[in-house]
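>>> no sequence on hand, only this structure:
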């Protein structure tokens, strides 16, 4: 992905959504050609010259200071994820060729992570990489995301955007796809030279009009916590709270867990799903008995 284009599109889309009233600026009379802020208004709020801000929005973040980036974040009212994305874009604009090499990623799950997954018996748990592949799950996690795991190489982004079953599985499919595209945008900002990530974006852009539309919006978000509604093929509707945890020792991997509100219908459904999982587990062969005399 071209850094200059990413910077230009990100800053211009953020500027377009902020009205003078929202920014605390007077709305002078006359017709405005833009719904959002003008460049000179962003420059005023950020404490830089109009010429300098124009240079930045044209995609040139070379040599930009942290104080200027902080000023832009305040002027454009960026949230934490968007501010981090802006700093990622600036870092790439100023990085040396060595720094732009693809970071080393974990190729698989360490035994201790596998043990952790298997020890979590009451809550669905899954591990995904930054390419949105599910690389591990406990039995309840696999059962919860059974439609996704029907693919031999389960990938949450491909399932949501390319599999028609996703719209039934996710009652909030519109919101889920928005969040996925925004999370993927953040990943791409951190690792713009990761070919595998770029290939995923290219595949989704080619095959999904929904993805193309969302990608063009340049929205960014963190995938940390929230509520997910699912329509499960076995136990019906579920409303679960998810928590996502990065695994610092395994760059690119994150563990997600799901729980239901105590006493809720979703808790009952989750218990039913756990019972179903237990009933599907193969019964181990009995230990060999010593031969009788």
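It's in. If you're wondering where the values come from, they're calculated on a predicted model, not measured in any experiment. Numbers count the residues shown, from 1 in each chain.
>>> from here on, contacts and neighbour counts on C-alpha atoms
Noted.
>>> residues near residue 193, how many?
If you count neighbours by other C-alpha atoms under 10 Å, residue 193 ends up with 17.
>>> and here is the other one:
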């Protein structure tokens, strides 16, 4: 399928495709309710460009370094390749970067006229020698465990930890911290009554 998409993209662009307006998928309220309904598992909605369009509280807490870096724009590829924090955040940074390149390669083959995708790939090629080398190798690695594809090119990604492990304990601790931080934030933003 990937080779077919690449061959289609290599041909002349049909006028209708080249001129069509960009479609920006929206996360439906039902999908948002689903990820918010999993408070003990980090859950996200991502597009094919690896933009995080929605995340539950635990997902935002888990990826706090990505959200804290204003240069990433909640894009996991930008975070992996451009943020110094990514190398310490990911225990297997190299696998994550190969996966990111693979996902973007597949997306580029399926959507060769996606201007935002082209801009992202251009930015990463310009700003990261490692990305440029990986992208140039055309070696597609896609590992998408725990991912459910939706229509409109969106995916729901959910992380979990094996039972009775240090990872599960850490996830529970993060969930507890996230819930407490959320309650503190809600209290801080309450408007005092004027009665």
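Looks like it arrived, so ask away. All values derive from a computational prediction rather than experimental measurement.
>>> what is the burial count for the counterpart of residue 163 of structure 1 in structure 2?
Applying TM-score structural alignment, one finds that residue 163 of structure 1 aligns to residue 83 in structure 2. Close neighbours of residue 83 of structure 2, defined as other C-alpha under 10 Å, add up to 18.
>>> pretty sure residue 83 of structure 2 contacts residue 68?
No: proximity of residue 83 of structure 2 to residue 68 does not meet the contact threshold set by C-alpha atoms under 8 Å, at 10.4 Å.
>>> contacts only, for residue 158 of structure 1.
Residue 158 of structure 1 makes contact with residue 204, according to C-alpha atoms under 8 Å, 6 or more residues apart in numbering.
>>> what about the helix or strand hosting it, how far off from structure 2?
Using DSSP states H and E, residue 158 of structure 1 falls within helix 156-162. With mean C-alpha distance after the TM-score superposition for structure 1, helix 156-162 of structure 1 departs from structure 2 by a mean of 0.5 Å once superposed.
>>> figure out how far that helix is from the centre of its chain.
Helix 156-162 of structure 1 has its C-alpha centroid displaced from the chain centroid by 12 Å (C-alpha atoms, centre = their mean, to the nearest Å).
>>> following it, which helix or strand comes up?
Immediately after helix 156-162 of structure 1, counting by DSSP H and E, sits helix 166-169.
>>> circling back: mind listing what's buried in the helix holding residue 158 of structure 1?
For helix 156-162 of structure 1, burial by neighbour count (16 or more other C-alpha atoms under 10 Å) applies to 156, 157, 158, 159, 160, 161, 162.
>>> the first one contacts residue 130, correct?
No: with contact defined as C-alpha under 8 Å, residue 156 of structure 1 does not count as touching residue 130 (10.8 Å).
>>> what ranges do the strands span in structure 2?
Taking DSSP state E to define them, one finds strands in structure 2 at 43-46, 52-55, 147-149, 155-158.
>>> how about those, which one is nearest residue 127 of structure 2?
Closest to residue 127 of structure 2 of the strands of structure 2, according to C-alpha to C-alpha: strand 52-55, at 20.7 Å.
>>> now that closest one on structure 1. Mean distance?
Mean for strand 52-55 of structure 2 is 0.7 Å (mean C-alpha distance after the TM-score superposition for structure 1).
>>> that strand aligns to what range in structure 1?
Using TM-score structural alignment, strand 52-55 of structure 2 pairs with 134-137 in structure 1.
>>> residue 186 of structure 1 pairs with which position in structure 2?
Under TM-score structural alignment, residue 186 of structure 1 pairs with residue 106 in structure 2.
>>> which non-adjacent residue is nearest its match?
Nearest non-adjacent residue to residue 106 of structure 2, counting by C-alpha to C-alpha, 6 or more residues apart in numbering: residue 2, 6.3 Å away.
>>> in contact with the equivalent of that neighbour over in structure 1, which residues?
Aligned counterpart of residue 2 of structure 2 in structure 1: residue 85 (TM-score structural alignment). Counting by C-alpha under 8 Å, 6+ apart, residue 85 of structure 1 touches 186, 189, 190, 220.
>>> still touching in structure 2? Go through the residues you listed.
Contacts from these that recur in structure 2, judged by both residues aligned by TM-score structural alignment, their matches' C-alpha atoms under 8 Å, are 186, 189, 190.
>>> which one of those residues is nearest residue 210 of structure 1?
residue 186 (17.9 Å).
>>> what range in structure 2 does stretch 10-30 of structure 1 sit on?
Stretch 10-30 of structure 1 covers no residues of structure 2 once aligned (TM-score structural alignment).
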